[in-house]
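Visitor: next come a sequence and a model predicted from it.
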Amino acid sequence: MIDPLVAASSIAGAGMDAQSLRLRVVSENIANARSTGATAGSDPYSRKTIVLGQSFDRELGAASVSVRELGTDKTPFQVEYDPGNPAADANGNVKLPNVNMIVEMADMREATRSYEAGLQVMKQARSMISMTIDLLRNA
């Protein structure tokens, strides 16, 4: 049987991995928020999405988090009139990415907080293991 502290650390680590990937996706979206297509009328950067889900870890005998899917957002691109832009179509319209900075900042904040919560679980588990070792030494 797996020690509960080891299981907690493993589950927290899986959550931290998932949130780290989520932060990378958000960072990519923010970095490309104004990236237009390379040629006239071409599509710009398309917002990336990540779907997290629950999975059962048989070794731990507990539920854990995992990345279910990496994909792209299907919402329509924003269109802006900018005839001087190299990506402008014949009418002078430029397609802009479907990245909403407010949504990205909210996702970043939530992912950061979730990551920090996992880090606190890891710290507490390490502290409890250390205290147990100290108790065994003094016994």
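Guide: In hand now; what should we look at?

Visitor: can we go C-alpha only for contacts and neighbour counts from here?
Guide: Will do.

Visitor: centre-most residue in this protein?
Guide: residue 22 (0.6 Å; Cα atoms, centre = their mean).

Visitor: ok, then the element right after the helix or strand harbouring it?
Guide: Residue 22 belongs to helix 4-31 when assigned by DSSP states H and E. Sequence order places strand 48-57 as the next helix or strand after helix 4-31, per DSSP H and E.

Visitor: that next one: which residues count as buried?
Guide: Across strand 48-57, burial judged by 16 or more other Cα atoms under 10 Å covers 48, 50.

Visitor: got the angle for the longest helix anywhere in the chain vs helix 4-31?
Guide: Ordering each helix of the chain by length in residues (DSSP state H) puts helix 101-138 first. Helix 101-138 and helix 4-31 meet at an angle of 160 degrees, taking axes from the mean of the first three to the mean of the last three Cα atoms, to 10 degrees as the criterion.

Visitor: how far does helix 101-138 sit from the chain's center?
Guide: From the chain centre to the centre of helix 101-138 is a distance of 17 Å (Cα atoms, centre = their mean, to the nearest Å).

Visitor: next, the buried residues of that helix.
Guide: Those would be 104, 107-108, 111-112, 114-115, 118-119, 121-122, 125, for helix 101-138 by 16+ other Cα under 10 Å.

Visitor: this is the comparison structure:
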Amino acid sequence: MTDLSQSLTISSDGLRLQSQRLRHVSENVANADTPGYQRKLLSVKTTAFSLSDTQGPQAGRVILDQTPVQEIYDPAHPLADASGHYRGSNVDLVIEIADARAAQRAYEANLKMFQQAREMSGSLLELLRK
């Protein structure tokens, strides 16, 4: 029974990680037009798999993307300097959409694994009752 509970723990850790990843993607999309905003990336801590380890992937630190921000020419903008430029953000919406899809698919895979482990433990309990 411990193997099934370990798989539930690992898949729930994966669900938590992917939900945090989606949260950061949504923050990036929401701030895509914010001047000076730097894209946030979530680092992932993984451990080597062993049968005694119930630790799944864990969210690490939030890292700011070091890609240079765009210099946008708009002399009417309140943040524009003397040359008419201001710093935009380094968020690329195409990359954010791809990251959101990848996180969504990984979330669905973890959810499916969680559901299967739950069904298997239910079936095991039914067999033990008979």
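Guide: Looks like it came in fine. None of these values were measured; they are calculated from a predicted model.

Visitor: where does the TM-score land?
Guide: Once the chains are overlaid, their TM-score stands at 0.91 when taken by TM-score structural alignment, normalised by the length of structure 2; 130 aligned residues with a Cα RMSD of 1.9 Å.

Visitor: still on that earlier bit, got CSV for the buried residues of helix 101-138 of structure 1, with distance to residue 82 of structure 1 too?
Guide: CSV is the format used below for the buried residues of helix 101-138 of structure 1 (distance: Cα to Cα, whole Å):
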residue, distance to residue 82 of structure 1
104, 25
107, 30
108, 30
111, 35
112, 36
114, 40
115, 40
118, 45
119, 46
121, 50
122, 51
125, 56
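
Visitor: quick check: of these, which lies closest to residue 3 of structure 1?
Guide: Comparing the buried residues of helix 101-138 of structure 1 against residue 3 of structure 1 with Cα to Cα places residue 125 closest, at 10.9 Å.

Visitor: can you tell me what that closest one aligns to in structure 2?
Guide: Alignment note (TM-score structural alignment): residue 125 of structure 1 maps to residue 117 of structure 2.

Visitor: residues near residue 67 of structure 2, how many?
Guide: 11 (other Cα atoms under 10 Å).

Visitor: corresponding residue for it in structure 1?
Guide: So, by TM-score structural alignment, residue 67 of structure 2 is matched to residue 75.

Visitor: now do the SS call for the closest residue in space to that match that isn't next to it in sequence.
Guide: Sequence neighbours aside, residue 98 is the residue nearest to residue 75 of structure 1 in space, at 6.5 Å (criterion: Cα to Cα, 6 or more residues apart in numbering). Classification of residue 98 of structure 1 by DSSP: H, G, I helix; E, B strand; the rest coil places it in coil.

Visitor: structure 2: which residue goes with residue 98 of structure 1?
Guide: Using TM-score structural alignment, residue 98 of structure 1 sits opposite residue 90 in structure 2.

Visitor: swap in residue 88 of structure 1?
Guide: In structure 2, residue 88 of structure 1 lands on residue 80 (TM-score structural alignment).

Visitor: my guess is its match meets residue 74, correct?
Guide: Yes - counting by Cα atoms under 8 Å, residue 80 of structure 2 touches residue 74, with 6.7 Å between them.
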